[in-house]
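1. My questions are about this predicted structure, shown below with the sequence.
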Amino acid sequence: MISEPELDGAWESARPAEVAQEEAAPARRPVRPWQWVVASAVATSALWVGGLYASGGPPAAEPEVRYAVTDDLCRQFGAPALGRAAGGFTDATSNETGRHPAMDWASCSYEGDGPDGISLMVLVELHKKTDPGPEFALGSYYERILGADAAWEEMPGLGEQALVRSSEAGESLELRVRDGGAVFSFEVMSFGRSEEQPGPAGDGAPTPDQDALTAAAVEDARALMAALRKR
């Protein structure tokens, strides 16, 4: 039986001399896996430091969240000022709520029974990881895809930043307030007098006064922020 060394020798003698000499040269020391890890860490650190200098400082800290919400926002908040403007809300329904490491949210829908047919949607978002400030004026995803016929206007003295806008026809009003990582959104819709409501045919209810609605929305925003603020 031929042993392995004999096989190796036979094979070496059967190959061209230059090939055997070339392969007989000392092999380069293989790179250990941990060396790649160290090299990668050094490169990553260099890139991080370069990005740090380019951006002027470390990544922004998480926003301060000064509020908390429960799953039943309607129980916490009754929107009294807008309720008076709507002639009273006959129904309040808590909608989708959620808890996530990045954001908590809760919402409530209110339906009025007054002649103006006013309804209200309130949404509270508590951003816990990223500052909502840079994108605040862009509104929600649905606002961006549906568009709007009016630009946002600043509303001073409410949270860190507050914006308000109303439609040209006066049938809608939106108020958004940002305070730290919290964003409070109010959307008021007026549908006018329906055919089933009492009144002469064709006698539509007048468009609600926008200044009065804005004042009511601001009052309710203050009340909501006070109700949800952490003690």
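-> Nice, I can see it.
2. switch to C-alpha atoms for all contacts and neighbour counts from now on
-> Fine.
3. Could you pull out the strands in this structure for me?
-> 89-94, 98-99, 103-112, 118-127, 153-154, 161-166, 172-179, 182-190 (DSSP state E).
4. any chance of these in a markdown table, plus distance to residue 70 and mean neighbour count?
-> Listed next are the strands of the chain as a markdown table, based on distance: least, CA to CA, whole Å; neighbours: other CA atoms under 10 Å:
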| stretch | distance to residue 70 | mean neighbour count |
| --- | --- | --- |
| strand 89-94 | 10 | 16 |
| strand 98-99 | 9 | 13 |
| strand 103-112 | 7 | 20 |
| strand 118-127 | 10 | 23 |
| strand 153-154 | 29 | 13 |
| strand 161-166 | 23 | 21 |
| strand 172-179 | 18 | 22 |
| strand 182-190 | 14 | 21 |
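5. With distance to residue 24 as extra columns, can I get those strands in CSV?
-> CSV is the format used below for the strands of the chain (distance: least, CA to CA, whole Å):
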stretch, distance to residue 24
strand 89-94, 79
strand 98-99, 66
strand 103-112, 64
strand 118-127, 65
strand 153-154, 80
strand 161-166, 75
strand 172-179, 73
strand 182-190, 71
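6. Next, count neighbours for residue 83.
-> As a burial measure, residue 83 scores 23 neighbours (other CA atoms under 10 Å).
7. Surely it touches residue 92?
-> No: counting by CA atoms under 8 Å, residue 83 does not reach residue 92; the two are 10.7 Å apart.
8. longest helix in the protein, by residue count?
-> helix 33-55 (DSSP state H).
9. and that one, how far from the chain's centre?
-> How far helix 33-55 lies from its chain's middle: 31 Å, per CA atoms, centre = their mean, to the nearest Å.
10. Next, the contact list for residue 168, please.
-> Residues in contact with residue 168 (CA atoms under 8 Å, 6 or more residues apart in numbering) are 149-150.
11. for residue 229, same thing?
-> Contacts of residue 229 by CA under 8 Å, 6+ apart are 66-68.
12. Could you do residue 190 as well?
-> Counting by CA under 8 Å, 6+ apart, the residues that residue 190 touches are 116-119, 171-172, 207-208.
13. rerun at 6 Å
-> 117-118, 171 (CA atoms under 6 Å, 6 or more residues apart in numbering).
14. Then residue 186?
-> Taking CA under 6 Å, 6+ apart as the test, what residue 186 contacts is 121-122, 174-175.
15. dropping in the other structure now:
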Amino acid sequence: MSTPPQPPEQPEQPSGAPAQPSAYPYPNPQSPAPGGPLGFPPAAPAIQTGQQSVHAQPTLVGVGQPAQPQPGNPYAQPGQYPVVGPPPTGGGGAGKAVLWAVVGAVVASAAWAAGVFLISARNDADLRGYSAPSNLCNSADYSSFQDEYPEDDGTPTHNTLEDTALDQGYCSISLKKTGSSYSDAYLSVQLDLHKKTDPGPEFTATWKNYGDSHSGYDVEEVTGIGDEAYLVSEDTTSGTTTGSRYATLAVRDGWVTYTMGYSAYLSSYDDDKDPPELDEVTDWLKTDTRATLASLSD
């Protein structure tokens, strides 16, 4: 009996030769499907090679193994550019535009914040046009007292302070009645220009509550001078031949504060030397403070 013809024997694959292409991209039908719990990428599209379709093998990234940068995308090269926001997709211009837009927004935001801070720090001081003179004794108006105390003080005491946080002027004047060889009363004036901090809360706490911290003083709120003003006074001469009369008018106008204070001692040796009544003194303080503040804010 004749032997039926046999199909030609397939040539043996040489050692190390690549396997023949297969239409199934995974080693065997039991391989896990793409998109599983380890995040495998989807199957690669088929590539036409001659008469047979071959699937390109996807590059799988193992657990704990860093992804390799894609060629042609400079932003994916480690250590080349700062990572800001989501990474750009692909190597095209759209990804670069997104990155630079985010970087630009961050830089612009920081610059804006710095600018607001600097402008705020520079412009917050509400000085209302006031300036501190080099000698406040020459600028303070106390003409209301000069009928009662006509003798001039030839050597009033004054000092000044000029700093980035505070400008200050101070003056102390001796008041003398006609024929007096010594001081019958004293005036003190002080101007403070607060250039870094708002003195309002502390000013109010100090002067509005002065009677709580100093026994025997009367406190009166005065309207029509600055943003707020308080008149603090004390008279210990009632029913006695000796004692003192004291009054201070404290004013805040914006971030500027001004005080004008009067003090006198009642002597039993010469009735002509007695100080004026306290009501007169407080009226003079109000009149001269208004005049002084008007001249210092021109």
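-> Perfect, I can see it now. What you are looking at is a predicted structure, and each value in this text was computed from that prediction instead of being measured.
16. Just the TM-score for the two chains, thanks.
-> A TM-score of 0.61 describes the superposed chains when it is computed by TM-score structural alignment, normalised by the length of the first structure; 165 aligned residues with a CA RMSD of 3.1 Å.
17. Quick one: buried ones out of the contacts of residue 229 of the first structure?
-> 67-68 (16 or more other CA atoms under 10 Å).
18. Of the contacts of residue 229 of the first structure, just say which sits nearest to residue 185 of the first structure.
-> Comparing the contacts of residue 229 of the first structure against residue 185 of the first structure with CA to CA places residue 67 closest, at 14.4 Å.
19. Give me the nearest residue to the closest one, chain neighbours excluded.
-> residue 229 (4.3 Å; CA to CA, 6 or more residues apart in numbering).
20. Any figure for the gap between the one you found and residue 83 of the first structure?
-> 22 Å (CA to CA, to the nearest Å).
21. how far away is residue 40 of the first structure from residue 108 of the first structure?
-> On the measure of CA to CA, residue 40 of the first structure and residue 108 of the first structure end up 50 Å apart.
22. now do residue 142 of the first structure
-> 17 Å.
23. and what of residue 162 of the first structure?
-> Applying CA to CA to residue 162 of the first structure and residue 108 of the first structure gives a distance of 20 Å.
24. cool, residue 10 of the first structure as well?
-> Applying CA to CA to residue 10 of the first structure and residue 108 of the first structure gives a distance of 87 Å.
25. give the contact list for residue 106 of the first structure.
-> 97, 123-124.
26. just residue 159 of the first structure next, same as before
-> 178-179.
27. Please say which position in the second structure it maps to.
-> The pairwise alignment with the second structure assigns residue 159 of the first structure to residue 226, based on TM-score structural alignment.
28. Please apply the same query to residue 220 of the first structure.
-> With TM-score structural alignment as the criterion, residue 220 of the first structure pairs with residue 288.
29. Report how many residues lie close to that match.
-> Residue 288 of the second structure has 18 neighbours, counted by other CA under 10 Å.
30. dump the residue contacts of it.
-> 141-142.
31. if we go to 10 Å?
-> 140-145, 260, 294 (CA atoms under 10 Å, 6 or more residues apart in numbering).
32. Quick one, which of the residues you listed are buried?
-> 140-142, 144-145, 260.
33. could I get those residues as TSV with distance to residue 112 of the second structure?
-> Formatted as TSV, those follow (distance: CA to CA, whole Å):
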residue	distance to residue 112 of the second structure
140	44
141	46
142	49
144	53
145	54
260	44
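34. ok, of these, which one's closest to residue 212 of the second structure?
-> The closest of those, once distances to residue 212 of the second structure are taken by CA to CA, is residue 260, at 20.7 Å.
35. quick one: that closest one and residue 267 of the second structure, what's the gap?
-> 23 Å.
36. cool, residue 119 of the second structure as well?
-> 57 Å.
37. Give me the more crowded residue out of those two.
-> Counted by other CA under 10 Å, residue 119 of the second structure and residue 267 do not tie: residue 267 has more neighbours, with 17 against 11.
38. ok, now how distant is the more buried one from residue 289 of the second structure?
-> 28 Å.
39. For the counterpart of residue 197 of the second structure in the first structure, give me its contacts.
-> Here residue 197 of the second structure is matched to residue 130 in the first structure, going by TM-score structural alignment. Residues near residue 130 of the first structure by CA under 10 Å, 6+ apart: 60-64, 102-103, 181.
40. And for residue 11 of the first structure?
-> 5, 20.
41. ok, now residue 215 of the second structure?
-> Residue 215 of the second structure neighbours (CA under 10 Å, 6+ apart): residue 234.
42. Quick check: the gap between it and residue 232 of the second structure.
-> From residue 215 of the second structure to residue 232 of the second structure the distance is 12 Å (CA to CA).
43. now residue 212 of the second structure
-> 12 Å.
44. Kindly report the same for residue 112 of the second structure.
-> 47 Å.
45. And residue 217 of the second structure, by the same measure?
-> 7 Å.
46. same deal with residue 143 of the second structure?
-> As judged by CA to CA, residue 143 of the second structure and residue 232 of the second structure stand 21 Å apart.
47. Surely residue 112 of the first structure and residue 79 touch.
-> No: with contact defined as CA atoms under 10 Å, residue 112 of the first structure does not count as touching residue 79 (11.3 Å).
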